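Student: Just need the structure, nothing else, for what follows:
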Amino acid sequence: MTSPDTEAEHVEATNLLYRDPELYDMVQSDSTGAGMCRTLVELHRPGARTLADFGCGTGRDLEILAKRFECIGVDLQPGLVDHAHRIRPWLDIRTGDMRTVRLGRRTDVVACLGNSLAYVHDNDEIDQVFATFAAHAQPGTLLVLCSPIAPTTRTGPATARVDTPRGPATVTVRHEWDLRTQIDTMHRHWVLPSGDEARDEIRRRVLFPRELERYAQGAGFEVLDMLDGAGAWAGLTGPTAYTVARDTR
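Tutor: Alright, predicted model coming up:
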């Protein structure tokens, strides 16, 4: 296993949003993840009061969830955590590696949203992440995940306009799929308002639904449901899905 510092530096170097937390907050401003998490908790454990979010970034989802739960968040990227401390100082957000971090508490809900789980590629390290989830759970705790369950089917480039704190930018995105490693690589080419360019190479591990279920069961969780990533309740279409599971230990 690479060290947390080395891993954080590598991920930051390959993702413009991690190097620019203001841009991260603006681009990732969609609150679907927080809304789906809350909906799933209200459905399966309406009495939940405490929540731990692993891979919380700048705390944009946690800020919404904290209106309903007593929350704590963890993220690997020091730059994102420092930004969170500046703009959301009322939140409890800490720097930590979700493969190994132990917060010394158990919560009613354990969440891992925004495809954070997909940044862990190795099978043994995925087991370690689920062991972390279990270490912060107790009988009845809900585990809520948002992660890729299939590769992105669109492989050709697509260009979009993106608002940034310094004006409009354009970003061209294409995907590359490696079936053997189950890695979906997203290549992004940014043209920023200044005219500067930046390139990202974001590698995410796809865990197919039955595979995801096996990891959850191995850590003591029973999968209750999997839902389409757009929030639909009529089956799975991919490429992302919400998974809700319950600690049965």
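
Student: CA only for contacts and neighbour counts going forward, please
Tutor: OK.

Student: For this structure, which segments count as helices?
Tutor: Assigned by DSSP state H, the chain shows helices spanning 4-13, 16-19, 21-27, 32-44, 60-65, 78-87, 123-135, 209-218.

Student: Make TSV from those helices and add mean neighbour count and distance to residue 95 to it.
Tutor: Output for the helices of the chain, formatted as TSV (neighbours: other CA atoms under 10 Å; distance: least, CA to CA, whole Å):
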stretch	mean neighbour count	distance to residue 95
helix 4-13	15	10
helix 16-19	19	14
helix 21-27	18	15
helix 32-44	18	20
helix 60-65	20	15
helix 78-87	19	6
helix 123-135	19	15
helix 209-218	16	24
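
Student: Alongside the first, I'd like the structure of this one:
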Amino acid sequence: MSSLDIVEAAHLEASNLFYRDPGLYDSVQADSDSARICRVLIDRHRPDARTLLDFGCGTGRDLEQLAQHFDCTGVDLQPGLVDYARRTRSELDVRVGDMRTVRLGCTADVLVCLGNSLAYVYDNTDVQATFQTFAAHARPGTLLVLCSPVAPIESLSPQQAHVETRLGAATVTITYEWDLRTQVNTMRRHWAFDSGEECRDTIRRRVLGPRELELYARFAGFEVLEIVNEAGALPVSGPGAYTVAHYHQ
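Tutor: Predicted coordinates:
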């Protein structure tokens, strides 16, 4: 079995600067509109929703906004992120759990999996197990909202961006690799802070195309209602597409 098939908290933390420094993640992603997009999709397909479960909630940044409108619970694989969420957003119900296996013993009106969390599940069997987790927390009419890459990012030359962080300004140089056989998109980042400090991280994401997502959803008892990307009907920005499905079993 390849190391790409193993998704563990320690491996994720070691590979991603944001996971080692959750506060940095919050500061860089402060303008993310994932929660707003989620609200639009929920209002469109399940306007009466009252309860929500967030799988892969990370630092609780999106969950905090969603909790203004729903009774929310969040789950994340990484104890460091859960600890940060509990310290900085103590009003949230955030728990450590692996979305391939966790069972909370409840269902909800809405299930969400944002921030490309599903893309860190590489193995087909694990993807199927994750959808079974969604089904285990669903009842007829439950809405599922996923954000995940549906196509790889391929670039022949490095990309650069200048970002402001809580550690100061930094120039980030990014390169991408695409492995067609494994459907894994590898992003390598070099962080050069104005302070002189440097850091590198490597992020690997599994890309599931729209038809694959639809098949995994269908086998778990969900029917896909729409898949919306940046060119769709919503005014969104950033990577990833939003898959919306409802549970019918």
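
Student: Buried residues, stretch 85-102 of structure 1. List them.
Tutor: Of the residues in stretch 85-102 of structure 1, those scored as buried under the neighbour-count criterion (16 or more other CA atoms under 10 Å) are 85, 88, 91-99, 101.

Student: Run a quick neighbour tally on the spatially closest residue to residue 207 of structure 1 that is not a sequence neighbour.
Tutor: Nearest in space to residue 207 of structure 1, with sequence neighbours left out and distances taken as CA to CA, 6 or more residues apart in numbering, is residue 149 at 5.1 Å. Applying other CA atoms under 10 Å, we find 25 other residues in the vicinity of residue 149 of structure 1.

Student: try the one 3 residues further on
Tutor: Residues lying near residue 152 of structure 1 (other CA under 10 Å) number 18.

Student: Spatially, what comes nearest to it if we skip its sequence neighbours?
Tutor: Leaving out its chain neighbours, the residue that sits closest to residue 152 of structure 1 by CA to CA, 6+ apart is residue 239, at 5.7 Å.

Student: where along structure 1 do the strands fall?
Tutor: Ranges of strands in structure 1, per DSSP state E, are 50-54, 70-75, 93-95, 109-112, 142-148, 158-164, 167-178, 183-191, 197-205, 221-228, 240-247.

Student: Compile those strands into CSV and extend it with columns for distance to residue 11 of structure 1.
Tutor: Compiled in CSV, the strands of structure 1 are given as follows (distance: least, CA to CA, whole Å):
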stretch, distance to residue 11 of structure 1
strand 50-54, 16
strand 70-75, 12
strand 93-95, 15
strand 109-112, 17
strand 142-148, 17
strand 158-164, 21
strand 167-178, 17
strand 183-191, 13
strand 197-205, 8
strand 221-228, 27
strand 240-247, 20
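
Student: closest one to residue 131 of structure 1 among those strands?
Tutor: In terms of CA to CA, the element of the strands of structure 1 nearest to residue 131 of structure 1 is strand 221-228, at 10.6 Å.

Student: From the rest of the structure, what touches that closest one?
Tutor: Taking CA atoms under 8 Å, 6 or more residues apart in numbering as the criterion, the residues outside strand 221-228 of structure 1 that touch it are 143, 213, 216-217, 233-238, 240-249.

Student: And stretch 168-183 of structure 1, by the same measure?
Tutor: With contact meaning CA under 8 Å, 6+ apart, stretch 168-183 of structure 1 is reached by 121, 151-152, 154-163, 184-193, 203-207.

Student: any idea how far residue 32 of structure 1 is from the residue nearest to residue 207 of structure 1?
Tutor: 18 Å (CA to CA, to the nearest Å).

Student: before we move on, the earlier item: and the contacts of stretch 168-183 of structure 1, which are buried?
Tutor: Buried positions within the contacts of stretch 168-183 of structure 1, assessed by neighbour count (16+ other CA under 10 Å), are 121, 151-152, 162, 184-192, 203-207.

Student: give me the number of residues near the residue nearest to residue 152 of structure 1?
Tutor: Number of residues near residue 239 of structure 1 (other CA under 10 Å) recorded here: 17.

Student: which ones are touching residue 13 of structure 2?
Tutor: 19-20, 78.

Student: JSON lines please, covering those residues and showing distance to residue 10 of structure 2.
Tutor: Converted to JSON lines, those look like this (distance: CA to CA, whole Å):
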{"residue": "19", "distance to residue 10 of structure 2": "10"}
{"residue": "20", "distance to residue 10 of structure 2": "10"}
{"residue": "78", "distance to residue 10 of structure 2": "8"}
